[in-house]
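Asks: any chance you can model this:
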Amino acid sequence: MVVLAASIVSKHGKVLVSRQFANISRVRIEGLLAAFPKLIVGEKQHTYVEAENVRYVYQPLESLYILLVTNKQSNILEDLETLRLFSKIIPEFCPSLEEEAISSLAFELIFAIDELISMGHKDSVTIAQVKQYLEMESHEEKLHKLVVQSKIDEAKDVMMRKASAIDKNKMEKLRSDSMNYVPASANGSGRYSNGFQDAKSFGNGSSDGGLRFGSLDSIAPPKPAARGSTPLSTPSNGGMKLGKGQGTKQLLESLKAEGEVILEEVQSLPGPLRTVASPTEPVAISIEEKLTVTLKKDGGLENFELQGTMTLIVQDNEHAQICLQVETGANDKVQLKTHPRIDKDRFLKEKILGLKNAGASFPIGTPLEVLKWRLQSQDESLVPLNINCWPSVSRNECLVNIEYEASRAFELKNVIVSIPLPALRDAPTVNQVDGDWRYDSRKSILEWNILLIDNSNRSGSMEFVVPTSDPSAFFPIDVKFCASKFFCNVKLSGVCDAQNGTNTRHNSETQLVVDSYQVV
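Replies: Below you'll find the model as predicted:
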């Protein structure tokens, strides 16, 4: 059977969903669909009608037609079976069979059609399998979303704490500054006393204008003026009086807004109080190792190469003159290379990464690879993950056993073993698997997924069955994973200022990733 197009058409000829499979022009397909309503005679449960070059296999579904356009040489029984599955898929994704509902779910229906029909031929799948394939989740995507969300939550917490601390400092500074505008009153002995005794009684309901200050107990009173010093303003016999000067205006505004967030007053504060700390550390260091491994399918190691980099990013000029203290481990086979601007002699003697010129600074906001290392070996004990594949070919089928064995030196995360398969219409039959699996019919690849390999599952296996195939068709096998531990034990001990040796705040990220990992 060769399906040229699968469509959902309203009874008055409007095409709601259409998926083309044949290598013919879009205009031709549109012409075939436009001619369909004119060929229908009477109402039948499901039937077919033939035109000059094609056959229309259709079935009424309430106010719609489910339509397959095939060539005239196709098997009508297979056509009807495909049509039957097509008709069952639609209610699974679209409970309402109205035109508007069908159009709004067009993409979901097209994806379902793609699982049902591949390259114009019917796939042997059930409704449950179609739903399962469309609902499959990616472990890598879920893990990535969790990491991103945790970073967002952490940034929000840091922002709220810093904002709260800044607001508190601004309010305390505002209250402290307001005290400079409160004049001291003179007592009977001619000595200047604290003016807040009168202010409290005034705030509790004096007749001088009825202005109420609220609680002034929380504001520290100014020190009494010393004898012979010049007071802030000329004292009067009537106690404290509020004039129209700039100081008085600031006092009234600060008291009115006591305990509230006041933007206008904040903007008028001195420069240091307006400074907001950056939510990130001033120095960031990324340490990464990339692994390239080629294993032989008959056993043995063909190639093992490791490349590592330490990358520095400085965020501001204040922290541009720094030094990095590192540890490099005791592996003599590792080849270390520093950036040309780094003092190589100092690194070899003291394991400190610093600039050659004492007064020079690292570039701001630009990643700089300050240290690189490389390791090549033929030692099979260094391989973190061994993969063995055993195809067993019989007359009617091919039984494939594949197993992994991981080194105890690493905990591997998000392991994906991709096994190429001969071109198949249907997914292989998986008899046993340690972990999860999925079949990519478009690429004809079987993916074996293990979320984490640690001491609880250092070995595992999978067994599946496919039609009779050449054993070489299952190679090369590609492997992807990541880990937090390194091969070469290059570590960052600390970051300090190059001038005075004080510690500098920083954050660091470390990761081992796979550049290429194959069994050939």
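
Asks: can we go C-alpha only for contacts and neighbour counts from here?
Replies: OK.

Asks: so for whatever helix or strand Gln325 lives in, what gets flagged as buried?
Replies: Per DSSP states H and E: Gln325 is located in strand 322-327. Buried residues in strand 322-327, counted by 16 or more other Cα atoms under 10 Å: Ile322, Cys323, Leu324, Gln325, Val326.

Asks: mind listing the helices for this protein?
Replies: With DSSP state H as the criterion, the chain has helices at 26-39, 76-93, 99-104, 106-116, 127-135, 139-178, 196-203, 246-256, 263-267, 344-350.

Asks: quick one: closest of those helices to Val417.
Replies: Among those, the nearest to Val417 by Cα to Cα is helix 139-178 (13.6 Å).

Asks: tell me what angle the closest one forms with helix 246-256.
Replies: Relative orientation of helix 139-178 versus helix 246-256 (axes from the mean of the first three to the mean of the last three Cα atoms, to 10 degrees): 130 degrees.

Asks: and the strand holding Gln325, what does it pack onto?
Replies: Judged by 3 or more Cα pairs under 8 Å, 6 or more residues apart in numbering; DSSP states H and E, the packing partners of strand 322-327 are strand 352-353, strand 491-497.

Asks: which among those is found nearest to Leu39?
Replies: Counting by Cα to Cα, Leu39 lies closest to strand 491-497 out of the helices and strands packed on strand 322-327; the figure is 75.8 Å.

Asks: the strands in the stretch 401-520 of the chain, which residues?
Replies: Along the stretch 401-520 of the chain, counting by DSSP state E, counting those that start in this stretch, strands occupy 412-420, 429-433, 436-440, 445-453, 459-467, 477-483, 491-497, 506-519.

Asks: now the buried residues of strand 322-327 in TSV, with distance to Asn449?
Replies: Below are the buried residues of strand 322-327 laid out as TSV (distance: Cα to Cα, whole Å):
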residue	distance to Asn449
Ile322	43
Cys323	42
Leu324	38
Gln325	38
Val326	36
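
Asks: between the residues you listed, which sits nearest Ser254?
Replies: Ile322 (43.1 Å).

Asks: just the helices of the chain: most buried one?
Replies: Ranked by mean neighbour count, those are led by helix 106-116 with a mean of 18 (mean count of other Cα atoms under 10 Å).

Asks: give me the contact list for it.
Replies: With contact meaning Cα atoms under 8 Å, 6 or more residues apart in numbering, helix 106-116 is reached by 6, 16-19, 82, 86, 89-90, 93, 122-125, 130-131, 133-134.

Asks: what about it, distance to the chain center?
Replies: Relative to the chain's own centre, helix 106-116 is displaced by 28 Å; criterion: Cα atoms, centre = their mean, to the nearest Å.

Asks: stretch 165-184 now?
Replies: With Cα atoms, centre = their mean, you get 44 Å for stretch 165-184.

Asks: same check on stretch 459-478?
Replies: So, by Cα atoms, centre = their mean, the centroid of stretch 459-478 is 33 Å from its chain's centroid.

Asks: please generate a structure for the following sequence too, so the two can be compared:
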Amino acid sequence: MVVLAASITSKSGKALVSRQFVDMSRIRIEGLLAAFPKLVGSGKQHTYVETENVRYVYQPIESLYLLLVTNKQSNILEDLDTLRLLSKIPEFSASLDEEGVCKYAFELIFAFDEVISLGHKENVTVAQVKQYCEMESHEERLHKLVLQSKINETKDIERGKMDKGGFSSLQSMGSMGSIGRMDSGFGISSGNTFGSGSGFGLSSDVDSFSSKSKGRPSSAVSAPSKGMGMQLGKSQRANQFLESLKAEGEVIVEDVRPSANPSRASAPPPTDPITLTTEEKLNVTLKRDGGVSNFDVQGTLSLQILNQDDGLIQVQVESGGNPEIKFKTHPNINKELFSNENILGSKDPNRPFPAGQSGDGLGLLKWRLQSKDESDVPLTINCWPSVSGNETYVSIEYEASSMFDLQNVVISVPLPALREAPNVKQIDGEWRYDSRNSILEWSILIIDDSNRSGSMEFVVPPADSSAFFPISVRFSATSTFSGMKVASILPLKGGAAPKFSQRTQLVTESYQVV
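Replies: Predicted coordinates for the structure are as follows:
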């Protein structure tokens, strides 16, 4: 069958909503629709009428007509089946009168498009049409619920700070312009330890190569990430929502994807007197045919102190001794002491490090590594699309370096627009299909010596090889390129060294195969 057009018209002949499905002129379509009221006689029981060139198949709906215009060669039984399916579509409209139909004209046209494509009926049900038109899912609702939970937690934290009286003093000092100035040093401390131009400031963006995390567009979250799952555990409302989804038959799967910044998503607040965090952010662009376009590692060593009494310290560090890594200390750190003895201490040994730093803490040291050597890349991806008949076979394999054990690995492969999920023939790990963004996500919980290489194969309709790029990769690791670690804490006021903990992680900021 070939449907030329579909329309909802009034009995006076006015076309309220119309959609053409073949290449015909607008004047021709309008002429066919205008001729329909003259051909329909009163009291007739049949639901079609033919002219010399076309057939009108129609059904009365209260004071309106639902009308299909087809060619005369079209199968009348298929026409009636299509008409029967379309007759259930107007339930999207609040009322079946001219005002209601015109108000929901776009929704009705979209529904027509889901039922009929290029003049031919699609194999869909009413429930599928409603789902495609509404584009609502529990993933979106879950994402909004998680986002609201984070906002509420942030408000609770800020309210707690105000109750302690710390927030008001910080705000008043910020109004005097002393916060964030590079000439005011590392941060804000109490008593006689803070002085303009000689203390430690909050700002750590003091070197030319520092970069801020680039946000990623949100993707569907039918399988919440591990970091997000921990956030869900803190929200009773989120748990209730998940339980209701399970009761409705939804399958809730724990995902292994890291968040955009796993350290902020999952790291608990410090409990030890002193916490030192080593973090390296990885920006890599690989060529699909081999080679490295960009390889950039930016690292930081940050300090958090709970009590001001522990601020008079120096930090003894050790690094891997890679000569290609360029280190840069904060302006108020004694550079000569660091160069000669690998000790991070204030230029003025009588001035303590500030306590109570929020967020990532106080940046003491930064470094950078750039390379064009493919052996430095921790994970390489090879993608091999090949067209065979009416299908495209795509083989993807990964190879991981023995330098790191990678955690929460997610390889995101863009696909051409599909109505159904791709046919995954073989995979080492797990997969999910993000239908909203048309992305196939390949997840591996951990890559270590037992699985340094792996592969996946899937089949999709014919597509150009460029449709599967760029491939994006996310992962984390507990080792770094610099090998930076804290050896000890040296107290300057004598006595035993305060207890300290250190966190080390490597995260991807941007990692692509183009």
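
Asks: follow-up on the earlier one: corresponding residues in the second structure for the strand holding Gln325 of the first structure?
Replies: Per the alignment by TM-score structural alignment, strand 322-327 of the first structure matches residues 313-318 in the second structure.

Asks: distance between the matching stretch and the chain's centre?
Replies: Centroid separation for stretch 313-318 of the second structure versus its chain: 38 Å, with Cα atoms, centre = their mean.

Asks: same thing with stretch 390-410 of the second structure?
Replies: On the basis of Cα atoms, centre = their mean, stretch 390-410 of the second structure sits 19 Å off its chain's mean C-alpha point.

Asks: the first structure: matching residues for that one?
Replies: Under the criterion TM-score structural alignment, stretch 390-410 of the second structure matches residues 396-416.

Asks: quick one on the thing from earlier: which outside residues touch the match of strand 322-327 of the first structure?
Replies: 342-346, 352-353, 483-493.

Asks: before we move on, what about stretch 127-137 of the first structure?
Replies: Residues outside stretch 127-137 of the first structure that contact it (Cα under 8 Å, 6+ apart): Leu85, Lys88, Ile89, Phe111, Ala112, Glu115, Leu116.

Asks: as a markdown table, these with distance to Gln511 of the first structure would be great.
Replies: Putting the contacts of stretch 127-137 of the first structure into a markdown table (distance: Cα to Cα, whole Å) gives the following:
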| residue | distance to Gln511 of the first structure |
| --- | --- |
| Leu85 | 47 |
| Lys88 | 48 |
| Ile89 | 44 |
| Phe111 | 36 |
| Ala112 | 38 |
| Glu115 | 37 |
| Leu116 | 41 |
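
Asks: quick check, nearest of the residues you listed to Glu265 of the first structure?
Replies: Nearest to Glu265 of the first structure among the contacts of stretch 127-137 of the first structure is Phe111, at 58.9 Å by Cα to Cα.

Asks: what sits against Gln335 of the first structure?
Replies: By Cα under 8 Å, 6+ apart, the contact list for Gln335 of the first structure reads Trp373, Arg374, Leu375.

Asks: pick the one among the residues you listed closest to Asp454 of the first structure.
Replies: The shortest approach to Asp454 of the first structure among the contacts of Gln335 of the first structure belongs to Leu375, at 24.6 Å (Cα to Cα).

Asks: burial count for the closest one?
Replies: Residue neighbour count, defined by other Cα atoms under 10 Å, stands at 18 for Leu375 of the first structure.

Asks: any idea what it aligns with in the second structure?
Replies: When the second structure is aligned by TM-score structural alignment, Leu375 of the first structure is paired with Leu369.

Asks: separation between its match and Lys326 of the second structure?
Replies: Distance of Leu369 of the second structure to Lys326 of the second structure, given as Cα to Cα, to the nearest Å: 7 Å.

Asks: and what of Leu16 of the second structure?
Replies: Between Leu16 of the second structure and Lys326 of the second structure the computed distance is 70 Å (Cα to Cα).

Asks: next one: Thr278 of the second structure
Replies: Taking Cα to Cα, one finds Thr278 of the second structure at 15 Å from Lys326 of the second structure.

Asks: Pro258 of the second structure too?
Replies: The value you get for Pro258 of the second structure to Lys326 of the second structure, if Cα to Cα is used, is 28 Å.

Asks: do the same with Glu62 of the second structure
Replies: On the measure of Cα to Cα, Glu62 of the second structure and Lys326 of the second structure end up 78 Å apart.

Asks: ditto for Val3 of the second structure
Replies: 68 Å.

Asks: follow-up on the earlier one: so what's the match of Leu375 of the first structure up against?
Replies: Counted by Cα under 8 Å, 6+ apart, Leu369 of the second structure has contacts Asp296, Val297, Gln298, Glu324, Ile325, Lys326.

Asks: and what of Tyr517 of the first structure?
Replies: So Tyr517 of the first structure contacts Leu291, Thr292, Val293, Thr294, Leu295, Asp478, Val479, Lys480 (Cα under 8 Å, 6+ apart).

Asks: these: which two are farthest apart?
Replies: The span of the contacts of Tyr517 of the first structure, defined through Cα to Cα, is set by Leu295 and Lys480 at 13.8 Å.

Asks: more crowded one of those two?
Replies: More crowded of Leu295 of the first structure and Lys480, by other Cα under 10 Å: Leu295, with 23 against 18.

Asks: show residues contacting stretch 159-166 of the second structure.
Replies: For stretch 159-166 of the second structure, contacts defined as Cα under 8 Å, 6+ apart pick out Phe167, Ser168.

Asks: for that stretch, grab the matching residue range in the first structure.
Replies: So stretch 159-166 of the second structure sits over no part of the first structure, by TM-score structural alignment.

Asks: can you give me how far that stretch is from the chain middle?
Replies: 33 Å.

Asks: cool, and stretch 465-482 of the first structure?
Replies: 30 Å.

Asks: give the aligned range of it in the second structure.
Replies: With TM-score structural alignment as the criterion, stretch 465-482 of the first structure aligns to 459-476.

Asks: all set now, cheers.
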